[in-house]
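> What follows is a predicted protein model with its sequence.
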Amino acid sequence: MMRSLYSGVSGLKNHQVRMDVIGHNVSNVNTHGYKAERVNFMDLISQEIAGASEPKENIGGINSQQVGLGALIASIDKIMTQGSLQTTGKNTDVAVSGEGFFVIRDGNKQFYTRAGFFNIDRDGYYVHPGTGLRVQGWNSRTDDKGNSYINSSATVEDIRIPLYQKKPAKATTEVVYESNLNQAVEIVPADATAEQIRDFIEGPADKRRGHATTINVYDPEGNKRELRLEFWKTGENRWTGRVNMENATQVSVNVTGPGNVDTAVPGNDRFELGFSSDGRLVSVSDGSDTLNDGKLQLQLSYRIPGNPEPQTINLNMGESGEVKGITQYASSFTTRAKEQDGFPMGYLEAFSIDNTGTIVGTYSNGVKEPLARIALATFTNPAGLTKEGETKFAYSMNSGDPNIGEAGIAGRGKINAGLLEMSNVDLSDQFTDMIVTQRGFQANSRTITTTDQMIQEVLGLKR
């Protein structure tokens, strides 16, 4: 039987497979995260009719004579190029810009996908909606000071976004002060009465020799209380301060710092600030102890009704010799409380996702804190992953082990929220390949029919 008959058959089979792959690509042209495939052919083993001979002294060499036996499928490659990003506006949708796959898990089975059309289920888990598989990453933890943090070096886990969960109140532990006390004002007499000091602070601007600043702080129950600090000039480069806490008792301040012993008198509500000749804060004192190095802070102590435990707040005035915190220059009073770290109880109302994959929650009390971080996995040979359907990939022996970590680190791409990655199928390429495949199939069928006609001629020789 003629070899060309079998060569034509192999060509038909191979072009059928190529058409199958093209059809699959076209059918997934609008599948998010889909990666196109292509078919590569290679020739089948050739039968040697005559071997090659080497050149001799009086005659040249002769090449071998071989007849090919058709074609084989060399590979079906996955084209892992980046697909275009489509805006959706949905905050749970995410897309990878660059290398990497989202990690999703079904029990002990771990899969990988580029399709980030995720949702939140009834229990608050971040899931792949087509399969219910849970997205992997790292949930936030709380340290001993009540601050949230994410340990992305730990083992990945199911991401959970607890919408409408309560955030307990946090008592204020630190207040940071900044800006300036006017060096040009007159000194307040040492024998000034409380009423005179109040007039110096709150009176007309041309008579003002002091300044007051207030900020709302929170107790352990989340109650808002006004903290007021008053400052007045009592000497060259020296100011006296007084602290007052709304609806609190036993209010007192004392110096805290390395090497200082708490010898402050209970109920002492006054302190002193010392400045250098160039306006920099250099010391704080409570009348018994003085701190003149490093962070210059006072500890405010107070009690609230119904709670026998004393509450404390660190009043951060700045750092010794630095131009931050409180300064003393011949400029307008601008001293203010910059920030405090307490808040009342709140509910998780919304969240957003940044480029690192960090999910940041927004609470009804105005607090924003990290809730979780989405993990990405990269592979040495991503084209070696096994397709599992439902836009999922699985590890194979030739993909390499998954390298799981944060987005934007170690070659991993960035995560974009409110976007989805479209299929990377190019229809113009697919239609062109479709035409070439059709012609290839037709040509191979002609090989078969022509060979059949030749065989028919041989059979007719006997007539």
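Nice, thanks for sending it over.
> Could you use CA atoms for every contact and neighbour count after this?
Noted.
> Give me the contacts around stretch 304-320.
172-178, 219, 247-249, 280-283, 292-303, 324-326 (Cα atoms under 8 Å, 6 or more residues apart in numbering).
> redo that, cut-off 7 Å
For stretch 304-320, the surrounding residues in contact (Cα atoms under 7 Å, 6 or more residues apart in numbering) are 172-177, 248-249, 281-283, 292-303, 324-326.
> ok, now stretch 210-223?
Contacts of stretch 210-223 (Cα under 7 Å, 6+ apart): 169-172, 200-201, 224-233, 333, 335-337, 340, 342-345.
> Buried ones among the residues you listed?
Using 16 or more other Cα atoms under 10 Å as the burial test, the contacts of stretch 210-223 include 169-172, 200-201, 224, 227-233, 333, 335-337, 340, 342-345 as buried.
> What helix or strand is the closest residue to I73 other than its chain neighbours located in?
Excluding its sequence neighbours, the residue lying closest to I73 (Cα to Cα, 6 or more residues apart in numbering) is F41, at 4.5 Å. Per DSSP states H and E, F41 falls inside strand 37-43.
> That strand packs against which elements?
Where contact means 3 or more Cα pairs under 7 Å, 6 or more residues apart in numbering; DSSP states H and E, strand 37-43 is packed against helix 3-27, strand 71-78.
> Deepest in the core, which of these is it.
helix 3-27 (a mean of 19; mean count of other Cα atoms under 10 Å).
> Contacts for it next, please.
36-39, 69-73, 425, 430, 434, 437, 440-441, 444-445, 447-448, 451.
> roughly how far out does it sit from the chain middle?
Put simply, helix 3-27 sits 45 Å off its chain's centre (Cα atoms, centre = their mean, to the nearest Å).
> before we move on, what about stretch 329-348?
Counting by Cα atoms, centre = their mean, stretch 329-348 comes out at 28 Å from the chain centroid.
> Show me where the stretch 101-250 of the chain has its strands.
101-106, 109-113, 119-120, 126-128, 133-139, 141-142, 148-149, 157-158, 166-167, 174-182, 210-218, 224-235, 238-245, 249-255 (DSSP state E, counting those that start in this stretch).
> try it against this one:
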Amino acid sequence: MGFQQGLSGLNVSSKNLDVIGNNVANAQTVGFKGSRGEFADIYAATFGTAANVAGIGAKVTNIAQQFAQGNLTTTNNPLDIAISGNGFFRMQDTTGSISYTRNGQFQLNKDGYIVNNGQYLTGWPVDQSSGLVLAGSNPLPIQLQFSNIGAQETGGSGVSGAGLDLGVNLNAQDKVINDVSNANPGPAFSYTDPTTYNYSTSATVYDSLGVAHTQTMYFRKQDPGATVPGPGAVNTWDVYYSVDGKPVNLDGTLADPTGVPPVPLNALVGTLSFDGNGRYVDYTSNIAAAPVAPELPISANAGDDWLYVQTGALNNGSNGLSFQLYFDKSTQFGSPYNVNSLAQDGYTDGILTGISVSKEGVVQGRYSNGETRDVAQVVLSTFTNPQGLQPVGDNRWVESYSSGQPLVNAPGTGSTGLLQSATLEDANVDLTSELVNLITAQRNYQANAQTIKAQDTIMQTLINIR
């Protein structure tokens, strides 16, 4: 027995107490991962056999981090985000340095960035023109726009199907009002007389300034025996239009709805046709092919399915209205009239009012105009050996040679877990186990101190021999 063994035992016991104490101190730290001390014995270099070689103590070989999942606790903050499964949030500081964390206590700073302890959360940006996530690109700090997002006129999104899309069922059993096949064509259509049309429905559309306008469509059934456009079409309906209560003319002007006659001779009139099975066949109108808004030019062939209001006709300084109409979801069955779908792509100006994060990491802003906009997708990083990550404090780690290079994926892909918004991951420290370990480590320290005391007694005996 020597002082060397007892001293080394005190050192490793002290280090073990440090590790346990650090675990206990961080039991309430969000995203904290506990550690354990790992130790090994020490033997002096010798050619002796194992039977007659005594060890010279113990040493610390590693402080191993334990990356087991912590419990999840719900909160009321949508920017509290927990990872359920593997992976780390990828963080970036103002210098571009990258670190990783499991602490999901995020906030928005004054510039709209999602941050944690001064570090920026990174993700793949969203292309605002197409709305697609630029997956695989270089992750960038995620920023939301606090300022006004601006208005978009109906038909101005530039994507396929932009404009007004209306799906209605027009009752096939309704009476014919426009009987064009005989000498009694029926009452003249009037915007102000509901007896001159079968149905009407309205939609909100937006001009280039984001000003809302009420567009009303009036459906008037024609004689089924009339000659109608479109192959296979046997049933047709006239469609008249008004904007803010004023009839729309085919040249894009607006008329007085109370004028005489009630319907101007150049009123915009469309023809909606269906086949014998009640399915949509075609829509055409008498709209003038020109002029149109410069930003949305239409040709003579494509012009008959547009609604156009001239610049200045709305008298508000906007570019008027110019967008395509879609009726392909409409039907004519023998069931009551109803509106099945109504969609348009315009909106007024708005500011950010809320934020949400999906389980796949898509960050979405909600705006005061009712619009939602995907901003970015949070990325998660995984490592071949996460225990090789180098802790740097503030619940963060950095890449090291032992950890290997990070693998960056979207949540739920590869080996990464999913995200849970309004949730935090607790420390994975089991206080009961740690307190038991603390008692054991304390006894080990006392035992090693006892070996030094015993060696001191033996040395004292030897010194006192005469």
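Arrived safely, thanks for sending. Fair warning: this is a prediction, and the values are worked out from it, not measured in the lab.
> what's the burial count for the residue nearest to I73 of structure 1?
Counted with other Cα atoms under 10 Å, the neighbours of F41 of structure 1 add up to 15.
> That one maps to what in structure 2?
Here F41 of structure 1 is matched to F39 in structure 2, going by TM-score structural alignment.
> Quick one: residues contacting that match.
By Cα under 7 Å, 6+ apart, the neighbours of F39 of structure 2 are 58-62.
> L181 of structure 1 too?
327-329, 333-335.
> do you know how far whatever residue of structure 2 lines up with it is from T331 of structure 2?
With TM-score structural alignment as the criterion, the equivalent of L181 of structure 1 in structure 2 is L170. According to Cα to Cα, to the nearest Å, L170 of structure 2 stands 6 Å off from T331 of structure 2.
> In structure 2, point out the residues matching stretch 216-233 of structure 1.
Against structure 2, stretch 216-233 of structure 1 falls on residues 204-221 (TM-score structural alignment).
> Can you get me the start-to-end distance on that stretch?
So stretch 204-221 of structure 2: terminal residues 24 Å apart, Cα to Cα.
> so who does the aligned residue in structure 1 for Q92 of structure 2 touch?
When structure 1 is aligned by TM-score structural alignment, Q92 of structure 2 is paired with R105. Each residue near R105 of structure 1 by Cα under 7 Å, 6+ apart is listed here: 111, 133-135.
> Among those, which one sits closest to R463 of structure 1?
F111 (67.8 Å; Cα to Cα).
> ok so, going back, most neighbours among the contacts of R105 of structure 1, which one is it?
Top of those by neighbour number is V135, holding 28 neighbours under the definition other Cα under 10 Å.
> My read is that that residue contacts V127, right?
Yes: shown here, V135 of structure 1 and V127 form a contact pair, counting by Cα atoms under 7 Å, at 5.4 Å.
> N437 of structure 2 - that's part of a helix, no?
Yes: assessed by DSSP: H, G, I helix; E, B strand; the rest coil, N437 of structure 2 belongs to a helix.
> Translate it into the numbering of structure 1.
Per TM-score structural alignment, N437 of structure 2 is aligned with D433.
> which non-adjacent residue is nearest that match?
Here the residue nearest D433 of structure 1, using Cα to Cα, 6+ apart, is I22, at 7.6 Å.
> so what corresponds to the one you found in structure 2?
Applying TM-score structural alignment, one finds that I22 of structure 1 aligns to I20 in structure 2.
> Please report the number of neighbouring residues for E37 of structure 1.
Neighbour tally, E37 of structure 1, other Cα under 10 Å: 19.
> What residues does the spatially closest residue to it that is not a sequence neighbour make contact with?
Closest residue to E37 of structure 1 apart from its sequence neighbours, by Cα to Cα, 6+ apart: K78 at 4.5 Å. When contacts are counted by Cα under 7 Å, 6+ apart, K78 of structure 1 touches 35-38, 383.
> likewise L72 of structure 2?
By Cα under 7 Å, 6+ apart, the residues touching L72 of structure 2 are 423-426.
> Please identify the residue in structure 1 that aligns with it.
Aligned partner of L72 of structure 2 by TM-score structural alignment: L85.
> picking that back up, how far away is the residue nearest to E37 of structure 1 from P402 of structure 1?
Taking Cα to Cα, one finds K78 of structure 1 at 18 Å from P402 of structure 1.
> how about the strands in the stretch 351-466 of structure 2?
Here the stretch 351-466 of structure 2 has its strands, by DSSP E, counting those that start in this stretch, at 352-357, 362-367, 372-378, 380-382, 390-393, 396-398, 407-409, 418-421, 423-425.
> Give the buried residues for the longest one.
Okay, so that is strand 372-378 of structure 2. Here strand 372-378 of structure 2 shows 373-378 as buried, counting by 16+ other Cα under 10 Å.
> What are the neighbouring residues in contact with the residue mapped onto G124 of structure 1 from structure 2?
The alignment partner of G124 of structure 1 in structure 2, by TM-score structural alignment, is G112. Contact analysis of G112 of structure 2 by Cα under 7 Å, 6+ apart lists 143-146.
> which two in those are spaced the farthest apart?
Every pair of these checked by Cα to Cα; the farthest is Q143 and F146, at 9.3 Å.
> These two: who's more crowded?
Shown here are Q143 of structure 2 and F146; by other Cα under 10 Å, Q143 has more neighbours (21 against 15).
> Can you tell me how far the counterpart of that one in structure 1 is from Q136 of structure 1?
Per TM-score structural alignment, the equivalent position to Q143 of structure 2 in structure 1 is R160. Distance of R160 of structure 1 to Q136 of structure 1, computed by Cα to Cα: 9 Å.
> ditto for G89 of structure 1
According to Cα to Cα, G89 of structure 1 stands 22 Å off from Q136 of structure 1.
> Compare these two (neighbour count), which wins?
Neighbour count, other Cα under 10 Å: between G89 of structure 1 and Q136, Q136 has more, with 26 against 11.
> How about the residue mapped onto the more buried one from structure 2, nearest residue that isn't a chain neighbour?
When structure 2 is aligned by TM-score structural alignment, Q136 of structure 1 is paired with T122. Using Cα to Cα, 6+ apart and skipping residues adjacent in sequence, the residue nearest T122 of structure 2 is P141, 4.2 Å away.
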